[in-house]
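1. sequence unknown, structure follows:
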């Protein structure tokens, strides 16, 4: 039993050593992208086309919005599946109906219809929550990576073994 637990723990340390920095890097990049959009983006009032609640067994519930707006040049823009927090979803979705028709957003004025356009849209009412989540996950990922490296080093470093005397 102890051997089985230690075997699983070995591989968990490897997972943390690899996965922790990946999570930290992804959340750091997301925070940087959000700060860029907030600094250089154009503010607009977006119409909520639809809201989607996605329930999964292991990862919980996610909320996504489909938004549309008209930019300064009069071009109609539409973006699908913009992720929002549970707190904002609770404000927007009441009794399975949308409680608001529009939301303030900021977007990067690039090509309309580009495949990464949903990454260049920030819902202003949700920015503080998203930034806090990214900041926390950077710390968690860094900590998990450090613990994983230390644990992997302890489990996988070669150990000196006692050599038993062999009778001649």
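-> Received the coordinates, thanks. All of these numbers come straight from a predicted model, not from anything done at the bench.

2. only C-alpha atoms for contact and neighbour calcs from this point on.
-> OK.

3. Check which residues of the helix or strand harbouring residue 31 are buried.
-> Here residue 31, judged by DSSP states H and E, is contained in helix 2-40. In terms of neighbour count (16 or more other C-alpha atoms under 10 Å), helix 2-40 has its buried residues at 10, 12-25, 27-28, 30-31, 33-34, 37-38.

4. Likewise for stretch 146-155?
-> For stretch 146-155, using 16+ other C-alpha under 10 Å, the buried residues are 146, 147, 148, 149, 151, 152, 155.

5. Just put the residues you listed in CSV and tack on secondary structure and distance to residue 106.
-> Formatted as CSV, the buried residues of stretch 146-155 follow (DSSP: H, G, I helix; E, B strand; the rest coil; distance: C-alpha to C-alpha, whole Å):
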residue, secondary structure, distance to residue 106
146, helix, 36
147, helix, 38
148, helix, 38
149, helix, 39
151, helix, 43
152, helix, 43
155, helix, 48
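
6. Identify, from these, the entry nearest to residue 55.
-> Of all the buried residues of stretch 146-155, residue 55 sits closest to residue 148, with 30.4 Å by C-alpha to C-alpha.

7. Below is structure B, check it against A:
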């Protein structure tokens, strides 16, 4: 991903949220999401030069059609050796075409090469399709759950983890 991809990534993220979370999050929140605002936030994150790795999927003639971000696992303000998949989204009309699987494969390879022993992620407990996607990619719930609220609506999350085969994972 480059800074020039921020607008396209924002569109993938906003449209991905609006598609994936309908019925799982307050509709007013989803409707209020703004691509231009999100793009400006992405540019700010990008300019920070932090440890987040952003990966995009592109198709000729279509541009950016998917995006994933990962980095060190964050827990109580600390960064751990474990990696964390922060986000993975595909344009709704590209869901089911292999874009998400390709992004996941790239993230897994890069996280393993960076030395992360495993990769964790948080997913909405009620998001059955995302949970199936993660299970097919080798992730398993580890029993951790977090309460989460969006505009007063409870949207609890569960943690999934996948070993990357590093020494600390054994």
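-> That came through fine. Fair warning: this is a prediction, and the values are worked out from it, not measured in the lab.

8. care to give me the TM-score?
-> In this superposition the chains share a TM-score of 0.23, using TM-score structural alignment, normalised by the length of the first structure; 66 aligned residues with a C-alpha RMSD of 5.0 Å.

9. Show me where the second structure has its helices.
-> With helices called from DSSP state H, the second structure shows them at 6-20, 27-32, 35-48, 99-113, 128-136.

10. Point out the most buried one among those helices.
-> helix 6-20 (a mean of 21; mean count of other C-alpha atoms under 10 Å).

11. counting contacts, what elements does that helix pack onto?
-> Helices and strands touching helix 6-20 of the second structure, by 3 or more C-alpha pairs under 8 Å, 6 or more residues apart in numbering; DSSP states H and E, are helix 27-32, helix 35-48, strand 63-75, strand 78-90.

12. Which among these is found nearest to residue 6 of the second structure?
-> helix 35-48 (5.2 Å).

13. got a list of contacts for that closest one?
-> 3, 6, 7, 8, 9, 10, 11, 14 (C-alpha atoms under 8 Å, 6 or more residues apart in numbering).

14. The nearest residue to residue 66 of the second structure once chain neighbours are set aside and residue 149 of the second structure, how far apart?
-> Nearest non-adjacent residue to residue 66 of the second structure, counting by C-alpha to C-alpha, 6 or more residues apart in numbering: residue 90, 4.1 Å away. Distance, residue 90 of the second structure to residue 149 of the second structure, by C-alpha to C-alpha, to the nearest Å: 24 Å.

15. and those two? which has more neighbours close in?
-> A side-by-side neighbour count of residue 90 of the second structure and residue 149, using other C-alpha atoms under 10 Å, places residue 90 first with 29 against 13.

16. Under a three-state scheme, what state does residue 68 of the first structure occupy?
-> At residue 68 of the first structure the chain is in strand, as set by DSSP: H, G, I helix; E, B strand; the rest coil.

17. Surely it is in contact with residue 81?
-> No. The criterion here is C-alpha atoms under 8 Å, and residue 68 of the first structure misses it with residue 81 at 11.4 Å.

18. Look at the two and report which has more neighbours.
-> residue 68 (19 against 15).

19. The closest residue in space to that one that isn't next to it in sequence sits in which helix or strand?
-> With C-alpha to C-alpha, 6+ apart as the criterion, residue 68 of the first structure has its nearest non-adjacent residue at 4.2 Å, and that residue is residue 78. Element membership for residue 78 of the first structure, per DSSP H and E: strand 76-84.
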